[in-house]
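Chemist: Any chance you could fold what I've pasted below:
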Amino acid sequence: MPFPLRATISFSSRSPLKLLLHFSSVQYLKARPPFSSPPATPSLFSRMASGGQTFTFPAQKQDKQPGKEHIMDPLPQATSDDYKPANKLQGKVALVTGGDSGIGRAVCHCFVQEGATVAFTYLKSEEDKDANDTLELLRKSKRDGAKDPIAVPADLGYEENCRKVVEEVVNAYGRIDILVNNAAEQYERPCITEITEEQLDRMFRTNIISFFLVTKFALKHMKEGSCIINTTSVNAYKGHKQLLDYTATKGAIVAFTRALALHLAEKGIRVNGVAPGPIWTPLIPSSMKEEEVANFGKGVPMGRAAQPIEVAPSYVFLASTPDAAYITGQVIHPNGTFIILLIICLNYICSIDFKIVNTGGVIVNG
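Modeler: Sure thing, here's the model as predicted:
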């Protein structure tokens, strides 16, 4: 028979966990973002977290995934005059999936500013306007010596489409030095019984199968010193009760990143991930209820969601050989301290002395 256990836990008024929860509830770490806003959105950051208050988005809802950036209010911030490029990616060729909007657009723009030649994918007929806006932005920011950016329409949930994307990029540029697997969808469902097989298949095809397939074809054109960066999510670590299938795909991306890093280490190709917290992207109004959009990001200790430009430099760091040459198999967490909260809780709970009492073979807490 299993040994009957009962774990009884009590917290003092100044225990680390209570202090942690206190800091979270009063949003102790509220701070102004590090970037000032560009001319196109002069009041965005001043509206966010100003005066020690959390930022509230206007209630809004889009009816279809993956969402459209150009109709969001406020527009997500993909650029900043405060970002200072240093030619870290000069001469590199990058392919970014899902680069038409959100984090993908900000990553593409930072890469171009750093001297890279950039290609990105988008979903045709659903994201045409956003893709054209991104192309225009990249062309204006292109550095001397870099080739013109290209946008490749493709539904990456299917192997043949992934192969064609890689072929088009290689035909245009000759190789791929940086691959960013970033395409994603998400659907909020209150109960697992509402997730259809069709939705589950679509979610996994877009969010993780495409990562496998694009990587498989791109590797033929990637040499030693190249790198792969996969976009996962804070939800892979903390979970999300209404994004079950999305969370499962993001957890799979973390495992894929670690395994692929081991697989490619001998070839000199680095593989890392970025796990953003709540970021203001088209996925939010296209998957959440209006009232949830209005309060998006308020649960973060910093008191707000982030803008894409606040995440994109993480990708630049991982793509830069001088900065990250010895970093592989890792995940960066730009999430407003979400993971810090989880780690502190876990460390504290693991340090607790458990009292063992008879409970009939069931492990419970106090």
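Chemist: Going by C-alpha atoms from here, please, whenever you check contacts or count neighbours.
Modeler: Fine.
Chemist: Next, count neighbours for the residue nearest to N207 when sequence neighbours are not counted.
Modeler: Nearest residue to N207 in three dimensions, chain neighbours excluded: A184, at 4.9 Å (C-alpha to C-alpha, 6 or more residues apart in numbering). Other residues lying near A184 total 23 when counted by other C-alpha atoms under 10 Å.
Chemist: who's in contact with A184?
Modeler: By C-alpha atoms under 8 Å, 6 or more residues apart in numbering, A184 lies in contact with 66, 98, 203, 206-207.
Chemist: how much space is there between L243 and V166?
Modeler: According to C-alpha to C-alpha, to the nearest Å, L243 and V166 sit 30 Å apart.
Chemist: higher neighbour count, these two?
Modeler: V166 (24 against 19).
Chemist: ok, now how distant is H221 from L179?
Modeler: Remark: distance between H221 and L179 (C-alpha to C-alpha) = 11 Å.
Chemist: Of those two, which one has the most company?
Modeler: Neighbours were counted for H221 and for L179 using other C-alpha under 10 Å; L179 has more, 26 against 15.
Chemist: Here is a second sequence; please produce its structure as well for comparison:
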Amino acid sequence: MPEQLQPPQKQSRQPGVEEEMRPEPDYRPRHPGAGKLKGRVALITGGDSGIGRAVALAMAREGASISFVYLDEHEDAEKTEAMIREEGSDALRIAGDVASEDFCRLAVEETVKAFGRLDILVNNAAEQHLQSDLTDISAEQLERTFKTNIFAYFHMAKAALPHLGEGSSIVNTTSVTAYKGNPTLLDYSSTKGAIVSFTRSLSVSLMERGIRVNAVAPGPIWTPLIPASFDEDKTAKHGLNAPMKRAGQPNEVAPSYVFLASDDASYMSGQVLHPNGGTIVDS
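Modeler: Predicted coordinates for the structure are as follows:
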């Protein structure tokens, strides 16, 4: 078994910067598009890097116009915007904190103003903070993690709903930690469990309106959140405990989002897909 999968590395702040990662994650779509999202508009949170970037590019290749939200990683966001345009799609990037309900409303308003509609919401932005013991998790950290990871999903969905119609979809990012737990990510794992319940409940709530709500539970994936969260040794071994003995790449996760947002998943709602390297969980 290898001692490391990636070079040891550490970033000093969350949510991390993609251009500083070595090796750089694989985010470009691996297959030609088939027009599955042609004419649709997608709004993606945390879309500047990692899974969010890969989803933005995959949906752009399938014909969607892309609006994406990010915190303040402007260079990553500019690169993502340029790559979306290279796919032949229109792009809009919006900087701000999804923990703010006012900003979530603004992001939706700006998206609809730019593209005239909204069909797909991808709730994806997240943060995590490693702590070895429950007593080390401050009230401030707990509240911040919940505001970013689950409150924002409520805020974005609430703001988007007036613009979503029959055939629209919401795709939420949960995590393998919602199912198997993580002793050093107690608050993060708790938010991811909440996202599963939110997905199922919102699915039932919106069924009669013809709006589908599903989720994706990745993990472990090579994204900027990893060196921004863990020390150099743990980052180097990220993915080693997965049955496939490696971390997944963002472009191995993005097809799940495209599928759930497209008409291919027209008979699916309230469900969770698990691109997690072979970990078997009760879904």
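Chemist: so what corresponds to T121 of the first structure in the second structure?
Modeler: Mapped onto the second structure by TM-score structural alignment, T121 of the first structure lines up with V69.
Chemist: Assign a three-state SS to its match, would you?
Modeler: At V69 of the second structure the chain is in strand, as set by DSSP: H, G, I helix; E, B strand; the rest coil.
Chemist: same question, L179 of the first structure
Modeler: Applying three-state DSSP: L179 of the first structure is strand.
Chemist: any idea how far the aligned residue in the second structure for it lies from A159 of the second structure?
Modeler: Aligning on TM-score structural alignment places L179 of the first structure opposite L121 in the second structure. Relative to A159 of the second structure, L121 of the second structure is positioned 10 Å away (C-alpha to C-alpha).
Chemist: got it, and E166 of the second structure?
Modeler: With distances taken as C-alpha to C-alpha, E166 of the second structure is found 17 Å from A159 of the second structure.
Chemist: how big's the offset between the host helix or strand of M83 of the second structure and the first structure?
Modeler: Assigned by DSSP states H and E, M83 of the second structure belongs to helix 74-86. Here helix 74-86 of the second structure, set against the first structure after superposition, deviates by a mean of 0.7 Å using mean C-alpha distance after the TM-score superposition for the first structure.
Chemist: Just the strands from the first structure, written as ranges.
Modeler: With DSSP state E as the criterion, the first structure has strands at 93-96, 117-122, 150-153, 178-181, 227-231, 270-274, 331-332.
Chemist: Average offset of the third one relative to the second structure?
Modeler: What it means is strand 150-153 of the first structure. Counting by mean C-alpha distance after the TM-score superposition for the first structure, strand 150-153 of the first structure comes out at 0.5 Å.
Chemist: Not counting sequence-adjacent ones, nearest residue to V169 of the first structure?
Modeler: Nearest residue to V169 of the first structure in three dimensions, chain neighbours excluded: A119, at 6.8 Å (C-alpha to C-alpha, 6+ apart).
Chemist: Surely that neighbour and A94 touch.
Modeler: Yes: counting by C-alpha atoms under 8 Å, A119 of the first structure touches A94, with 6.3 Å between them.
Chemist: just to revisit the earlier point, any chance of TSV for the strands of the first structure, columns distance to C345 of the first structure?
Modeler: Output for the strands of the first structure, formatted as TSV (distance: least, C-alpha to C-alpha, whole Å):
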stretch	distance to C345 of the first structure
strand 93-96	35
strand 117-122	39
strand 150-153	44
strand 178-181	31
strand 227-231	25
strand 270-274	22
strand 331-332	20
